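A.B. asks: Here's a sequence, model it:
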Amino acid sequence: MSEKVSFGYEDVAPEEKEGRVGAVFSNVARKYDLMNDAMSAGMHRLWKDKFVRRVKPRAGEQILDMAGGTGDIAFRMEKAGASITVSDINQDMLDVGIERAMERSIDTLVWSRQNAEELSFPARHFDAYTIAFGIRNVTHIDKALAEAHRVLKYGGRFFCLEFSTTEWPGFKEVYDVYSHKLVPQIGQALAGDADSYRYLIESIRRFPPMPRFEAMIREAGFKHTKVEPIMGGLVAIHSGYKV
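C.D. replies: Below is the predicted model of the structure:
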């Protein structure tokens, strides 16, 4: 039986998922903020601010921001004076980020097209690895986590911001209706693309629950792992250290 991986609610071959996810993000690259606003009711901006506060970027550090193509996290971190490499598998997303950096007169970032499962960087190169709302779209999450561990220096820190499943009674049901029914309609109305938004919501439902994902981070070799749920687990900040 050939391997299957999830693409939303479908199970597909790994090579098919990579291509289809690539198409989704090429479609939404120019509507990135709209996409995140639709999925989070605008709260993603506050969550990203909190995430960067947890990362605590410092001057002189080397930080890899994976799946960070449009620069949202990197723009927040570069103010600290860290040297940041922004990587993404999707060139359309990177192109948007580069344009946004030029608009902000930010010329200190390095932009690099990379597959999270097979990074070209040497081992023990970065002080921190960040990935926000990207890891659930990776074909083999375990390989991406192993690569994150490999490229981090000893003492390096891993931080991941990702949607999960809220455990707040009542709110969970309301958000399920909002996300499954309204978000694709918003995508269609504002971006002419219901299917991409539908996939992004379905991908959240197929992502491992918080305890299982934390276990995966530990299995990749990280120590002192931690999960910080936000809004009852609607999103969570996962972290760990290479020691």
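
A.B. asks: C-alpha from now on. contacts and neighbour counts both.
C.D. replies: Fine.

A.B. asks: Helices along this protein, start to end?
C.D. replies: Listed in chain order, the helices of the chain (DSSP state H) span 14-28, 32-40, 44-55, 72-77, 91-103, 141-151, 171-177, 183-191, 194-206, 210-219.

A.B. asks: And this one, please, so the two structures can be compared:
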Amino acid sequence: MKVGFANSTKDANKSNEFLTFPLFAQIPQESLRFFAMLELIFNLPEPTMTEHISDSQPSEKHAENQPHFNPADQQETTHFGFKTVAKEEKQKLVANVFHSVADKYDLMNDLLSFGIHRLWKRFTIDCSGVRKGQKVLDLAGGTGDFTAKFSRLVGQSGEVVLADINDSMLQVEREKLRNLGVVDNVNYVQANAEALPFPDNTFDCVIISFGLRNVTDKDKALRSMYRVLKPGGRLLVLEFSKPILDPLSKAYNFYSFNILPKIGEMVVNDGESYRYLAESIRMHPAQEPLKEMMLQAGFEEVSYYNLTAGIVALHRGYKF
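C.D. replies: Next up is the predicted model:
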């Protein structure tokens, strides 16, 4: 079984073409034929992003009819899914999403990924290099899947800090881990990834799993993660990405934008939160742009590995 990361641009491109981790990276020919058939049947449409023009930013067509625009008066904006919102508003909107889905977060993960998320996480742990006595930050920790595993790996001489910006998720995480008997070497902190409340050079490993796409200022968050890592420490980013096979990409888009919200509506009575999930995945940087963002934040030897043909990518970078 061959596993590994691309350590150069050449290797990264090769990794994208030849996915060598058979458990969840290779796509059987039968599946490819199935996705191609789906494309023919549904003519799978590409979801489009609705254009949003701010009142304070007139289009060229109407600029001549608008009052003088002062850039200093412009409110900073970002995206919430396909919507354009004020930066300070996004954090509240994302919080509402996770308040809504927290109680059935694990169930929905299993339903929506057909359980494959457990394999992605297992591979991530294998690539973490975490050992006894080390200190790990599990950022945007979901319901504590990684914390439970890392707690055993670091042992009583180590520590895992589970940090999440959402108090509803923290409550679910704490209750779940206590029921599993994970208590002694785990601490819980409500924290914003953009301004982590830890001293410089604190952690041997920082991991953020399916959380970076929800962060308002990703560059700021990456710099914050870099700051709290010890020299020699590593960051692991497990996140939805861009499928590298066209038939799979179109089928995946159809599933994400048409089926996923319906499952959310049936199970948690909240289809809109899962529509946001699909939109946030589409808006998140693909493999190479995210790699470049990590390099710009100061990380070195940044590499990534495509899982399930790029539906998910695992990025890894070091602080030296």
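
A.B. asks: Please state their TM-score.
C.D. replies: Their TM-score after superposition, calculated using TM-score structural alignment, normalised by the length of the first structure, is reported as 0.97; 243 aligned residues with a CA RMSD of 1.0 Å.

A.B. asks: coming back round to it: format the helices of the first structure as a markdown table; extra columns: distance to Cys160 of the first structure and mean neighbour count.
C.D. replies: Formatted as a markdown table, the entries for the helices of the first structure read as follows, by distance: least, CA to CA, whole Å; neighbours: other CA atoms under 10 Å:
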| stretch | distance to Cys160 of the first structure | mean neighbour count |
| --- | --- | --- |
| helix 14-28 | 19 | 16 |
| helix 32-40 | 16 | 19 |
| helix 44-55 | 8 | 16 |
| helix 72-77 | 11 | 20 |
| helix 91-103 | 19 | 18 |
| helix 141-151 | 10 | 21 |
| helix 171-177 | 22 | 14 |
| helix 183-191 | 24 | 19 |
| helix 194-206 | 14 | 20 |
| helix 210-219 | 10 | 16 |
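
A.B. asks: Which of the ones you listed sits closest to Ser112 of the first structure?
C.D. replies: Using CA to CA as the measure, helix 91-103 is the one of the helices of the first structure that comes nearest Ser112 of the first structure, at 8.0 Å.

A.B. asks: in the superposition, what's the average offset of the closest one relative to the second structure?
C.D. replies: Taken over the aligned residues, the distance from helix 91-103 of the first structure to the second structure averages 0.6 Å (mean CA distance after the TM-score superposition for the first structure).

A.B. asks: Show me what counts as buried in stretch 59-78 of the first structure.
C.D. replies: Of all the residues in stretch 59-78 of the first structure, those buried under the rule 16 or more other CA atoms under 10 Å are 62-75, 77-78.

A.B. asks: before we move on, the earlier item: can you redo the helices of the first structure as JSON lines with distance to Glu3 of the first structure?
C.D. replies: Rendered in JSON lines, the data for the helices of the first structure read as follows (distance: least, CA to CA, whole Å):
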{"stretch": "helix 14-28", "distance to Glu3 of the first structure": "7"}
{"stretch": "helix 32-40", "distance to Glu3 of the first structure": "30"}
{"stretch": "helix 44-55", "distance to Glu3 of the first structure": "33"}
{"stretch": "helix 72-77", "distance to Glu3 of the first structure": "33"}
{"stretch": "helix 91-103", "distance to Glu3 of the first structure": "27"}
{"stretch": "helix 141-151", "distance to Glu3 of the first structure": "14"}
{"stretch": "helix 171-177", "distance to Glu3 of the first structure": "29"}
{"stretch": "helix 183-191", "distance to Glu3 of the first structure": "29"}
{"stretch": "helix 194-206", "distance to Glu3 of the first structure": "16"}
{"stretch": "helix 210-219", "distance to Glu3 of the first structure": "19"}
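
A.B. asks: now for those, which one comes closest to Ala116 of the first structure?
C.D. replies: For the helices of the first structure, proximity to Ala116 of the first structure was assessed by CA to CA; helix 141-151 is nearest, at 5.1 Å.

A.B. asks: and Phe210 of the second structure, what does it touch?
C.D. replies: Contacts were defined as CA atoms under 8 Å, 6 or more residues apart in numbering; by that measure Phe210 of the second structure touches 140, 237-240.
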